[in-house]
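Engineer: okay, structure incoming, though there's no sequence with it:
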């Protein structure tokens, strides 16, 4: 049996992490056939590192006959290309989970995958523990929530930011609501909230609390799913987005492993 072919959508830092994983030898069952990006120079550079073809469109990437495409680009990339990929008989790994905050898009992608016998694999990104959170939620009427702590600078250019946050002496709560409300306020910064809600009780029933912490670097996400007699807590801190890229590598490994974690 030959190697499985895969392609990458994206030519930035996270796409580079996936290429690094490929070059490290831990994806020996795969052949990287193409990288797709909107910026020709950047795309050519990362494709050159990976020893594959640089593509400017999803049609070029699909012409290389990949078995799976890993997205490390943006929510808009999912909106523009997910249906084309799935309807071509190709599986898709999604890192920009925030795209699924759009229920109509989510339902359409699910329908397309069902129709063409393809699958969408959700990468854990900067969080994880989806298996135990989902298990608890299946056991009964669960309560779920996510509490995020981050530095005030990371809130700039969002409705939650205020200059006063930069001089606060203690942590301050800047948002309290559910995942659906968080999505409406922070449409490009809610991958974690969307992922947690999809794995548990849904956007309307997953509570979200966000705190600004002076001097904090990185993000700390504490996700909880609870029923009577069972409580699961996943708490992950990261000062780098590299973990998101490596989570795609982990999905690729699981797809070909005889033992799946």
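Structural biologist: Thanks, I have the structure now. Being a predicted model, the structure only gives us computed values, none of them experimental.
Engineer: going forward, measure contacts between C-alpha atoms and count neighbours the same way
Structural biologist: Noted.
Engineer: nearest residue to the middle of the protein?
Structural biologist: residue 95 (2.7 Å; Cα atoms, centre = their mean).
Engineer: so what's it closest to, chain neighbours aside?
Structural biologist: Spatial nearest neighbour of residue 95, excluding adjacent residues (Cα to Cα, 6 or more residues apart in numbering): residue 123 at 5.3 Å.
Engineer: gap between the one you found and residue 98?
Structural biologist: The gap separating residue 123 from residue 98 is 12 Å, by Cα to Cα, to the nearest Å.
Engineer: more neighbours, the two?
Structural biologist: Higher neighbour count among residue 123 and residue 98: residue 123, with 26 against 23, using other Cα atoms under 10 Å.
Engineer: ok, and here's another one to check against it:
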């Protein structure tokens, strides 16, 4: 499977490293779309890829699937064109937080018979939530995210503070860089307005902790994920990067679990 990559930040570089290291597998990044050709010129020789600054030329290259690894704004700019042409793995899930844009993208992929794959990112349990939602036996979904206080507050604090309490739609508007996981959770489950979100600033933490509670006719489920940061970038979850690689590998498997 030939992959086209949008963006070459922490997760994009992780994918380039991992997939170039394992030459025998069926997944290879062959094309990379970037804004600044000069800045990323070194990628061509290091990873044997072709760089593009034109979306059209990038999509016309010999690729089977596109992985978006940029940011929400960049994703919103290119996503309509990308999903029109290719199957897509979307990392910046916050791009789908606006209902009108989500509907637009949904209409395109239906018309083109394409799919968008949303990695689980920094959380887990989405397969269970999606299953009970599809069966109509889910009632409530809530997310409590605890983050190191200095990442959310401008001034030091000695106690845990509630930074936000509301639904996922409101959360992503106020904290577009801090609560992306709530969008994946909402899309798998009861929706943006019904998914309850609490964001806490904790001075005693050095990592993010996501606690998920689900209830319904099926019973109850609880998940807690303590995320180690990516070694080279403390603002990125290591699990988020791993989940993208896992999503790509699932796309090549004949037996899928979950």
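Structural biologist: Yes, it's here. No experiment lies behind these values; they were computed from the predicted model shown.
Engineer: care to give me the TM-score?
Structural biologist: The TM-score (TM-score structural alignment, normalised by the length of the second structure) is 0.90; 249 aligned residues with a Cα RMSD of 1.7 Å.
Engineer: hang on, the earlier thing: kindly indicate whether the equivalent of the residue nearest to residue 95 of the first structure over in the second structure is helix, strand or coil.
Structural biologist: Taking TM-score structural alignment, residue 123 of the first structure has residue 119 as its aligned residue in the second structure. Secondary structure state of residue 119 of the second structure, per DSSP: H, G, I helix; E, B strand; the rest coil, is coil.
Engineer: now do the same contact list for residue 119 of the second structure.
Structural biologist: 89, 90, 91, 240, 243, 244, 247 (Cα atoms under 8 Å, 6 or more residues apart in numbering).
Engineer: what's the closest of those to residue 47 of the second structure?
Structural biologist: residue 244 (18.4 Å; Cα to Cα).
Engineer: burial measure for the closest one, as a count.
Structural biologist: There are 26 residues near residue 244 of the second structure, going by other Cα under 10 Å.
Engineer: that one touches residue 91, doesn't it?
Structural biologist: Yes - assessed by Cα atoms under 8 Å, residue 244 of the second structure is found in contact with residue 91 at 7.5 Å.
Engineer: shared neighbours of the two, anything?
Structural biologist: 119, 121.
Engineer: stretch 174-193 of the second structure spans what distance, first to last residue?
Structural biologist: End-to-end distance (Cα to Cα), stretch 174-193 of the second structure: 14 Å.
Engineer: which residue range of the first structure does that stretch align onto?
Structural biologist: By TM-score structural alignment, stretch 174-193 of the second structure lines up with residues 185-204 in the first structure.
Engineer: show me how far that stretch is from its chain's centre.
Structural biologist: Taking Cα atoms, centre = their mean, to the nearest Å, one finds stretch 185-204 of the first structure lying 11 Å from the centre of the chain it belongs to.
Engineer: name the residues of that stretch that are buried.
Structural biologist: Using 16 or more other Cα atoms under 10 Å as the test for burial, stretch 185-204 of the first structure gives 186-203.
Engineer: how about residue 81 of the first structure, secondary structure?
Structural biologist: helix.
Engineer: and the gap between the aligned partner of it in the second structure and residue 219 of the second structure?
Structural biologist: Here residue 81 of the first structure is matched to residue 78 in the second structure, going by TM-score structural alignment. Distance, residue 78 of the second structure to residue 219 of the second structure, by Cα to Cα: 41 Å.
Engineer: give me the more crowded residue out of those two.
Structural biologist: Remark: of residue 78 of the second structure and residue 219, residue 78 carries more neighbours, 14 against 11, as counted by other Cα under 10 Å.
Engineer: all strands of the first structure, in order?
Structural biologist: Ranges of strands in the first structure, per DSSP state E, are 4-9, 30-36, 53-55, 68-71, 91-94, 120-122, 143-150, 172-178, 206-212, 219-227, 230-238.
Engineer: list of residues touching the fifth one?
Structural biologist: With contacts defined as Cα under 8 Å, 6+ apart, strand 91-94 of the first structure is touched by 67-72, 78, 82, 85-86, 118-123, 248, 251.
Engineer: turn the buried ones among the residues you listed into a named ChimeraX selection, would you?
Structural biologist: The buried subset of these, as determined by 16+ other Cα under 10 Å, is captured in ChimeraX by this line:
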select :67,68,69,70,71,72,78,82,85,86,118,119,120,121,122,123,248,251
